[in-house]
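Novice: structure for this input, please:
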Amino acid sequence: MTKIYGIKNCDTMKKARAWLEQQQLPYQFIDYRTDGLSAEQLAHFAAKCGWQNLLNTRGTTYRQLADSDKADLTEQKALALMLAQPAMIKRPLLEHNGHYTLGFSVTTYQHVFGLSA
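Specialist: Here you go, the predicted structure:
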């Protein structure tokens, strides 16, 4: 089963979900805020995607952090921040056939699902 992780109100999430529905591809949506996220899940995502890739440094939540929180980021510190504030996780995170894809682009999703342009 294809899974897509993120936050319901995110515009990029809405685009990704709309694309999946237009292609009639079944998926399970997991909302970090309502469904929760365990430290184990987050560590697994970081192992698959890289914690630096998983951390959304462009988002408002990250930019509003105190400079001391952003200084000297390690994997452990970044994971703790993302677990406390799931909006800091880059979205969407698509899990399909054991592979993980961050972000959304039509071209990338077409490739992931083996669809032609």
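
Novice: every contact and neighbour count from this point should use C-alpha atoms.
Specialist: Noted.

Novice: contact partners for Trp19?
Specialist: Val106 (C-alpha atoms under 8 Å, 6 or more residues apart in numbering).

Novice: also this sequence, please, to line up against the first:
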Amino acid sequence: MKLYGIPNCTTVKKARAWLAAHGHDVPFHDFRKQGVDAAWLRQVCKQAGWQALLNTRGTTWRKLSDADKAAAGDEAGAIALMLAQPSVIKRPVLERDGHYHLGFAEAQYQDLFGA
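Specialist: Now for the predicted structure:
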């Protein structure tokens, strides 16, 4: 099990706090410090869909030029953008038992962990 994201992201903080409070010591992969791997992105996109992984609601997306947004209109373009701008990746990404779970909601994690 591993949690991926950016440590100062509010949603990532909530997920990490929930996991810790429920006794789960989960390794954390910091996109900014440890980078993002293209093969990992393709794997997550294959399972969750590139549209779900690309965060079009965040500040980073809103600050992009129209040309950059248009270039992310397919999987290859979205992956290129996520490699260049990891903060446009939906956070957190929880990898558990070979499955990827995007975002955090307490009910979602309760279902996942049977808490």
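
Novice: please state their TM-score.
Specialist: After superposition, the two chains reach a TM-score of 0.95 (TM-score structural alignment, normalised by the length of the second structure), with 114 aligned residues with a C-alpha RMSD of 1.0 Å.

Novice: which parts of the second structure are helices?
Specialist: For the second structure, the helices defined by DSSP state H occupy 10-21, 31-34, 38-48, 50-53, 59-63, 66-71, 75-84, 106-113.

Novice: dump these to JSON lines, plus distance to Val93 of the second structure.
Specialist: Output for the helices of the second structure, formatted as JSON lines (distance: least, C-alpha to C-alpha, whole Å):
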{"stretch": "helix 10-21", "distance to Val93 of the second structure": "9"}
{"stretch": "helix 31-34", "distance to Val93 of the second structure": "11"}
{"stretch": "helix 38-48", "distance to Val93 of the second structure": "9"}
{"stretch": "helix 50-53", "distance to Val93 of the second structure": "9"}
{"stretch": "helix 59-63", "distance to Val93 of the second structure": "17"}
{"stretch": "helix 66-71", "distance to Val93 of the second structure": "22"}
{"stretch": "helix 75-84", "distance to Val93 of the second structure": "13"}
{"stretch": "helix 106-113", "distance to Val93 of the second structure": "12"}
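
Novice: who wins for proximity to Pro92 of the second structure among those helices?
Specialist: Of all those, it is helix 10-21 that lies closest to Pro92 of the second structure, at 5.3 Å by C-alpha to C-alpha.

Novice: centre of the chain to the closest one, how far?
Specialist: Its chain's average C-alpha position is 14 Å from that of helix 10-21 of the second structure, according to C-alpha atoms, centre = their mean, to the nearest Å.

Novice: now do stretch 65-81 of the first structure
Specialist: With C-alpha atoms, centre = their mean as the basis, the mean position of stretch 65-81 of the first structure lies at 18 Å from the chain mean.

Novice: that one: end-to-end distance?
Specialist: 10 Å (C-alpha to C-alpha, to the nearest Å).

Novice: buried ones in that stretch?
Specialist: Residues of stretch 65-81 of the first structure classed as buried: 70, 78-79, 81 (neighbour count, 16 or more other C-alpha atoms under 10 Å).
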